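Asks: take this sequence and fold it.
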Amino acid sequence: MHDAHAFLANLTLVLCVGALTTYLFQRIRQPVVFGYLVAGMIVGPHVGVPLFADLSMVTTLSELGVIMLMFGLGLEFSLRKLVQVGPTAGVVALVDTSVMLVFGYGAAQLLGWSTLESVFCGAIVAISSTTIIVKAFAEQGVRGRFTELVFGILISEDLIAILLIAVLTTVAAGGGVSAGEVGITAGKLVLFLVGFVGIGLLVVPRLVRAIVRLDRPETTLIVSLGLCFGGALLALGAGYSVALGAFIMGSLVSESGEARRVEHLIAGVRDMFGAIFFVSVGMMIDPRLVAEHWGAVVLLSVVVIAGKLIAVSTGAFLMGNDVRTSTQAGMSLTQIGEFAFIIAALGLSSGVVREFLYPVAVAVSAITTLTTPLLIRASGPFASMVDRNLPRPLQTFVGLYGSWIERLRVASADAGLAPLIRRKVILLAVDALLLAGVVIGVAYAKGPLAGYVERTTAFSPGVSTVVLYGIAAMVAAPLIVGIVRVSAAFASLLAYRALPLAAGNRLDYAQAPRQVLMATLQLALVTVSGLLVVVVTGPFVPLGRGAVVLALVVGWLGVVFWRSTANLYGHTRAGAEVLIAALAKGMVAQQADAQESGHAPAPRDLTMVHRMLPGLGDPVPVLLLAESPAVGRTLGELQLRSLTGAVVLAITRGDEQVMLPVGSERLLVGDVVALAGSSEAIDAARLMLQLG
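Replies: Next comes the predicted model:
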């Protein structure tokens, strides 16, 4: 039990130094998180400043900071929102963690670390920090649709981290990891979540509403904090993180409809303990060990920032988000935090990693914590730059892809589709597991098998090894082909559901966009399957071999994808011509109706356009009136596609028509702008064109 006076002294020291540094950092217009980290270094044991706080006591207080920050996040992120983004966020989180496991393992191997140290390194860089992002978003007042996606990914990654820790605990203890053990761990987690949420929904919202009706802020605050820490303690008792329990409890309180009132009451307490958490992170930075392993710190920081930006952005886009939302999500998740410390401490305490790994993890976390606010701030301009510099075929592709995924989601509601998807997933998983089994089996039994070949054939040891690898390649090749073929069949199934053949049509008007969608989905499925195989086999074979095979297969599929996008561009130009003809027929009626409605109603012939060119989604015409804020500005100045995700197929201007206009095209009064994309993208673009 800490001495009361020592506790007071440590709390005073941490808060006073933190107050000074954050004041200074605010004066120089830098994120206050920087100030908290500097304060931690000042009061920590490694810098030499004669101001020392008790690290264990501050760490205990910092745990309260994690709980409060996660509870506050849960208040803003209700269970309904979590259900809405859950499937998308879960897939993106799976892609992100798989990619980072490979990148982290590969980086550690380049540094000459042992196999187990490389495994732990991959796990350390795989999970983003919910605490850091919550703080950064709160400081910068970040709001928007992409934040819901980010929080969904974070929660999904936290669940993946729990499974990772369970697996690594077994590995560190010297035991094997079986699929059954992982399945049991996942099953227990699901049962805990179902029980927690199910019972909580019956009790917590009613309790909170009853307390709020008393109209006593003090009572509401105490009850809310009691629920917060109670949820954290319940999760801890079940063997999970306090962050998970606090977040779920915050979401349950949010279901009461009183989240804003509760959030206002706990804001001060949350900010205080959140500050202590970041100070505790700064206290763990040892400049000596960081300087000694500066190469590892720099390399892993680059891996975290670049790897997560690529993995999250790509995964989010493939799930139907526009380029801007995907890029902003990717740049927001470029850091590691609390789970990295837990995983590094697990490896250190079990003796399977050397002592340098923990301070390296803390240093990487500190660096990426410092860069996160800067990257979040730069994410919007960077996304616009990426969108502007995409080749024209890719610009058309990214504008239409969201509408295809939207149609696929609608089609997936078909009850007959689920068994087909399940069968394809099982086939893909079986091929990937068999391939991993072949690779691991050869790696384990290479010596005895090569010896057997040598004895039965009288070959030399070197030739016997080559023969063994040749046999293994012959066994593995059909499995690799199987993964590619099953992925193609899976992609074809989904693409035909999103863009089906029109009944009675001899010509397949959706062929070009369907081919692009098939190529995209196949590329994604093969990449994810290959990454999972590389992750599983990484500890047993040199990482480069699997990466080279995967790169060759993905490169070939990438060429197919690029050719498909070129065909799509030609298809879209033809579609724009049909669309212009349809708009011209209804132009007179449009102009008359526009004076009353303020926007152009869809001409009757647009239904024909949709039937003939289903790959263009549901084109929507928007008439620009004199009061439109878009009049006189170019498409490039508006950043219409970058900000909304919609693509401009054509502009009709009296007798003049512009197909697939470029960014320098200036909008004029009376222009009819034909938009394509997802319904959400079109609504946002229409709002921008008409209301600004």
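Asks: drop to CA atoms for contacts and neighbour counts, all remaining ones
Replies: OK.
Asks: show residues contacting the longest strand seen in the chain.
Replies: Counting by DSSP state E, the longest strand found in the chain is strand 647-653. Contacts to strand 647-653, defined as Cα atoms under 8 Å, 6 or more residues apart in numbering, come from residues 396, 399-400, 572, 576, 579-580, 583-584, 640-641, 657-661, 670-677.
Asks: now it: buried residues?
Replies: For strand 647-653, burial by neighbour count (16 or more other Cα atoms under 10 Å) applies to 647-653.
Asks: which of the contacts of strand 647-653 fall in helices?
Replies: Counting by DSSP state H, those place 396, 399-400, 572, 576, 579-580, 583-584, 640-641 in helices.
Asks: so which residues of this structure form strands?
Replies: All strands of the chain, identified by DSSP E, fall at 620-623, 647-653, 656-659, 672-676.
Asks: show me where the stretch 1-150 of the chain has helices.
Replies: For the stretch 1-150 of the chain, applying DSSP state H, counting those that start in this stretch gives helices covering 4-27, 32-43, 55-76, 79-110, 115-124, 130-140, 145-172.
Asks: to check against the first, give me the structure of this:
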Amino acid sequence: MEDHARLLLDLAMVLGVAALTSVLFQKLKQPAVLGYLLAGMIVGPHVPVPLVADLGNVRLMGELGVILLMFTIGLEFSLPRLLRAGPPALLTGTLQVGTQLVAGFLVARLLGWAPLESAFFAASLSIASTMILAKLFDERGIRGALKDTVLGVLLVEDLHAVLLLAALTAAASLGGPSAGAIAGTLLKLGVFLAVLVGAGRLVVPRMVRWVADHARDEVLLVVAAALCFGLAQLAAWAGFSVAMGAFVAGMLVCESGRGRKVEHLVHPLRDLFAAMFFVAVGMLMEPAVVLRDWPLVLLFTTLVIVVNAVAVTVGATLAGLPLALGVRAGLALGQVGEFGFILLSAGIGLGAVDPSRYALLAAICVATALATPALISAGEPAARLAERHLPLALKTYLGLYQSWAAALRAPALRKAPGAAVRRTFLQLLLDAILIGLVGALAPRVMRMATAWLEGPGAFGHTLAQGAVLLAASALVVLLVGRMLRRSRVLAERLLDLPGPGDLGTRPDTRRAFRTGLRLGVLLLTGLPVLAAVLALIPLASLGALGAAVALAIPLLVWRRARGLQRDLSADAEWMGTDARDPWGTPEAAPALHSGGWRTLRIGPRCPSLGRNLGDLDLPGGSGVVLVALLREGHLLEPRPEARLQAGDLLALSGPASALDQAEALLGREPGGGLPA
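Replies: As a prediction, the model looks like this:
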């Protein structure tokens, strides 16, 4: 009876304090998550306040919150939705998670942390907060391309988070990053998931659909909760995370087509118990530890914001999204999310992570969450600043590349590449996996082979090790060479698709686009494999590899951009093909392209004739990219002070709606009215 009374007391105490702190943070226009963390500190044992809840009880209720949170993430995840998010979200999310994971791991290792602890902590930094961003977007009324891009990246991040959770818990449960043991555990996990998902898809969607259509809402809620906790417990019995089982349950319910209805019913329960989870995190926060480790808080906070901003911007740009959109999305994603606590909790529970890291992560979460509103507000000025100082060669290159990529993402072309592209991409991914396996298994193979090959004496031992290392290096070189060749083949096949203005068929643009495509494909296939074997790679090798990639990407893009600029300066008249003059005669306004490219001719009747580009503000007013300004066959830099003259050609890139809006802005009289 005392246990029941204590549980009731803890529930009343935690909810009461959390209610007060969350209302306070709501008034301060800050995320409610910060209020829950503060509530945990108040009812925890490390703050001199006469309100101390039982950590075991709060953790138990917080575990229910984790299960329900993962269940709702699974409800939102489906293969069709991932396909709708498209290659841009997949590439951007993968690059962001992989880059943050590698950077965080390197910093943690340089601080002297153990490999597995570093991997867990780096993984906890690599997932942004769906809860914080969704709330801020709703409060600020942010819609359109920025919200769609960020939510698509968050969806991909959630997928990577589930994979990281499975891989890291497998490594921790085996006592360390043993390649053979991890491979065996992941194989067991694959079989478990295949059986669970295969059998579940035969039963769960039909059952949920029938209950949703024929029973009351409370019955549907009970059935959904039973599936959620039942599969979570089944995963625990199999030796895997309860969070993963709940995620699979959500995916299966989503397959019923009634996921939205179930999510609406589960949402209040999820919010209630998720609050308990963050309160439990706050109870573990030691202010003395945070004050002692404030340099680490500052270091990792800066790392999260800077690395996420750069990685998302680069990923979005390589995926063909506008640079301004990439900058804004990168700054918006500069925080540590709720999934980070789930990952770190798993590591602490398995004894792989020092419990004091919880307080450090919570302090980083608070710092990044407090900075997020300011980062979102700074997104647009930062994007304008980046575009204003971008060299002309890069501006032209990115604008043309975006135009071609926008046409490639058109619904009519999504299935055009066919089986050949999919087969080539899968072959690339297989090569990347084989490289990861060679790197992971090399130490064990070296020990076994050395014992078999070595002769008497130290010389024989060294010779045997050298022979094994040479064989492994030769195999890696062979696989890397094959990846490079296949990335070129894949880029060529994508460039053969129809695009606006034949951008993919011209030799100059084709050479330039091929570089961006190959970089994107290689990062998309290589980074997940690198993340999987991160703890097995020597620190010096990992640092050298990271530095080489960080230098190679901008150098390659800059080289191609300069080459394209030279080619366009010699022959830019092709940009004027099919140019439109919407303000002239009907014959001067040919049919519109279906892609993201449009060239407008400034005729004598254009209302914007004689105005400066800076006054028109086409990028800010419509969202287009001003790729080039052509005057009498010569390519000019579209500076803000450039004044439009009769006969000028404006090459614009962007979605069809943005291009229409830019055309309308050019057709607006200086006083604000439309032409008669």
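Asks: about what we covered before: can I get the helices of the stretch 1-150 of structure 1 in CSV with distance to Gly632 of structure 1 and mean neighbour count?
Replies: Putting the helices of the stretch 1-150 of structure 1 into CSV (distance: least, Cα to Cα, whole Å; neighbours: other Cα atoms under 10 Å) gives the following:
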stretch, distance to Gly632 of structure 1, mean neighbour count
helix 4-27, 40, 16
helix 32-43, 41, 26
helix 55-76, 40, 22
helix 79-110, 38, 21
helix 115-124, 51, 25
helix 130-140, 32, 20
helix 145-172, 29, 20
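Asks: for Gly451 of structure 1, find the nearest of these.
Replies: helix 115-124 (25.5 Å; Cα to Cα).
Asks: what about that closest one, how far off from structure 2?
Replies: For helix 115-124 of structure 1, the mean deviation from structure 2 after alignment is 3.1 Å (mean Cα distance after the TM-score superposition for structure 1).
Asks: now do that helix against helix 79-110, angle only.
Replies: Here helix 115-124 of structure 1 runs at an angle of 150 degrees relative to helix 79-110 (axes from the mean of the first three to the mean of the last three Cα atoms, to 10 degrees).
Asks: what span of structure 2 is helix 115-124 of structure 1 aligned with?
Replies: Under TM-score structural alignment, the alignment places helix 115-124 of structure 1 onto residues 115-124 of structure 2.
Asks: what residues does that stretch touch?
Replies: By Cα under 8 Å, 6+ apart, the list of residues contacting stretch 115-124 of structure 2 from outside reads 100-105, 108-109, 161, 164, 168, 171-172, 176-177, 336, 339-344, 347, 352-354, 357, 534-535.
Asks: again with stretch 435-450 of structure 1
Replies: With contacts defined as Cα under 8 Å, 6+ apart, stretch 435-450 of structure 1 is touched by 461, 464-465, 468, 472, 475-476, 479-480, 533-534, 536-537, 540-541.
Asks: tell me the buried residues in it?
Replies: Residues 435-440, 442, 450 are the ones in stretch 435-450 of structure 1 that count as buried (16+ other Cα under 10 Å).
Asks: mind listing what the counterpart of Val153 of structure 2 in structure 1 touches?
Replies: The pairwise alignment with structure 1 assigns Val153 of structure 2 to Val150, based on TM-score structural alignment. Shown in contact with Val150 of structure 1 (Cα under 8 Å, 6+ apart): 89, 329, 332-333.
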